[in-house]
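K.L.:
What follows is a protein structure lacking sequence information:
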């Protein structure tokens, strides 16, 4: 039976990336540890402006670079680093923006493995998911740097993976500060410029 609606799926079941590829569902979804998470149908204008500005700046900075920047929708398939059998994929997410510096991770379906940098712009419908579920999976899958952009307060929260595989939060970057990245060498942006679009 062809799956064309979320109503046809069991919300308590565990699904894999192989299942995900067979579905013909119009709604945007992500799989997190085999569970279905419905994404907001269309992000608000403000959300898209912030995503677009960060993407534009990263893309310009990485022009002709081995690191590549991608914007949602773009499938990122993750398997935990500490799992012995990673042949089955149960997590497929679509971050707002991701930077991948290892070309071997990029294929025709998106990215397999952790991007080096993930940027998520918070909005009322996604805050809980980004702050808890995605934080945990990005950490356990080895994302080196994770930015949470908070439009209501005009701040960016930056988490960097330490040598023990745990995210360490830096102090919030406010509008008057320059945001830099350890994984995207030489990149910097005045936080105010992200929000003044």
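P.N.:
Happy to help now that I have it. Quick caveat, the model's predicted, so the values are computed rather than measured. Numbering: from 1, shown residues only.

K.L.:
all contacts plus neighbour counts: C-alpha atoms, from now on.
P.N.:
Noted.

K.L.:
just the helices in this structure please.
P.N.:
17-22, 45-61, 127-128, 135-140, 191-195 (DSSP state H).

K.L.:
Among these, which comes closest to residue 78?
P.N.:
Closest of the helices of the chain to residue 78 is helix 135-140, at 8.2 Å (criterion: Cα to Cα).

K.L.:
Could you check the closest one and say which residues are buried?
P.N.:
135, 137, 138, 139, 140 (16 or more other Cα atoms under 10 Å).

K.L.:
another structure for you, compare them:
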């Protein structure tokens, strides 16, 4: 569905569209999202599986895209007040009061974005800064072409690079005590 010809949109606009495309709102400006590749989806599935296995029986929940995150929504905000809406590839939310029928209101504890050629700048710059400003405690950037994951942890309001994991490594999830991700399963050998 083509977007109406307006310059700024809100959550209310997105919810009113009969056939919404995958779109994010950054301060009211729409950003269209391309369909993910097969490799992207395989990585997303494996990361979600490992996180879900770890979180079984725990307070936190993992949500793969599409999952609406309204980073800056405050109590009492109406849909027409919400001008920033993102759909991270993976979100982990530990405060269940942030969850509603639409998705997450406020910052998840962990967000993972899987790069694609069309999202490099958006994920590495725009979303990095948004997530930092919103208070997302940990942010992972997955680079399928480099077969690597870089993790950033929020310290004193700014992200600090923590780890760079590659195939064969086990990567620590800093905001989930005792959670480690086996990257040999995220980036299996070619042909496996």
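P.N.:
Everything's here; your move. Keep in mind the model is a prediction, meaning the values are calculated, not measured.

K.L.:
what ranges do the strands span in structure 2?
P.N.:
23-26, 29-32, 61-64, 68-70, 90-93, 103-105, 110-114, 138-143, 148-155, 158-165, 170-172, 180-182 (DSSP state E).

K.L.:
For the residue positioned nearest the centre of structure 1, give me its contacts.
P.N.:
Averaging the C-alpha coordinates of structure 1 gives a centre point, and the residue nearest to it by Cα atoms, centre = their mean is residue 95 (2.6 Å). Residues counted as contacts of residue 95 of structure 1 (Cα atoms under 8 Å, 6 or more residues apart in numbering) are 71, 72, 73, 74, 76, 118, 119, 120.

K.L.:
Of the residues you listed, keep whichever come out buried.
P.N.:
71, 74, 76, 118, 119, 120.

K.L.:
wait, which of these is closest to residue 46 of structure 1?
P.N.:
For those, the closest approach to residue 46 of structure 1 (Cα to Cα) belongs to residue 120, at 13.4 Å.

K.L.:
Quick check: nearest residue in space to residue 142 of structure 1, chain neighbours excluded?
P.N.:
The shortest distance from residue 142 of structure 1 to any residue other than its chain neighbours is 6.0 Å, reached at residue 114 (Cα to Cα, 6 or more residues apart in numbering).

K.L.:
The one you found matches what in structure 2?
P.N.:
Under the alignment by TM-score structural alignment, residue 114 of structure 1 pairs with residue 107 in structure 2.

K.L.:
quick one: that match and residue 138 touch, right?
P.N.:
No. Using Cα atoms under 8 Å, residue 107 of structure 2 is not in contact with residue 138, being 10.3 Å away.

K.L.:
ok so, going back, I'd like to know how far the residue nearest to residue 142 of structure 1 sits from residue 192 of structure 1.
P.N.:
Plainly put, residue 114 of structure 1 is 29 Å away from residue 192 of structure 1 if you go by Cα to Cα, to the nearest Å.

K.L.:
more neighbours, those two?
P.N.:
Neighbour tally, residue 114 of structure 1 and residue 192, criterion other Cα atoms under 10 Å: the higher count belongs to residue 114, 26 against 17.

K.L.:
one step back: which residue lines up with the residue nearest to the centre of structure 1 in structure 2?
P.N.:
Residue 95 of structure 1 is assigned residue 88 in structure 2 as its aligned equivalent, the criterion being TM-score structural alignment.

K.L.:
Ok, residue 22 of structure 1 next?
P.N.:
Counting by TM-score structural alignment, the partner of residue 22 of structure 1 is residue 16.

K.L.:
now swap in residue 71 of structure 1 and tell me
P.N.:
The equivalent of residue 71 of structure 1 in structure 2 is residue 64 (alignment by TM-score structural alignment).
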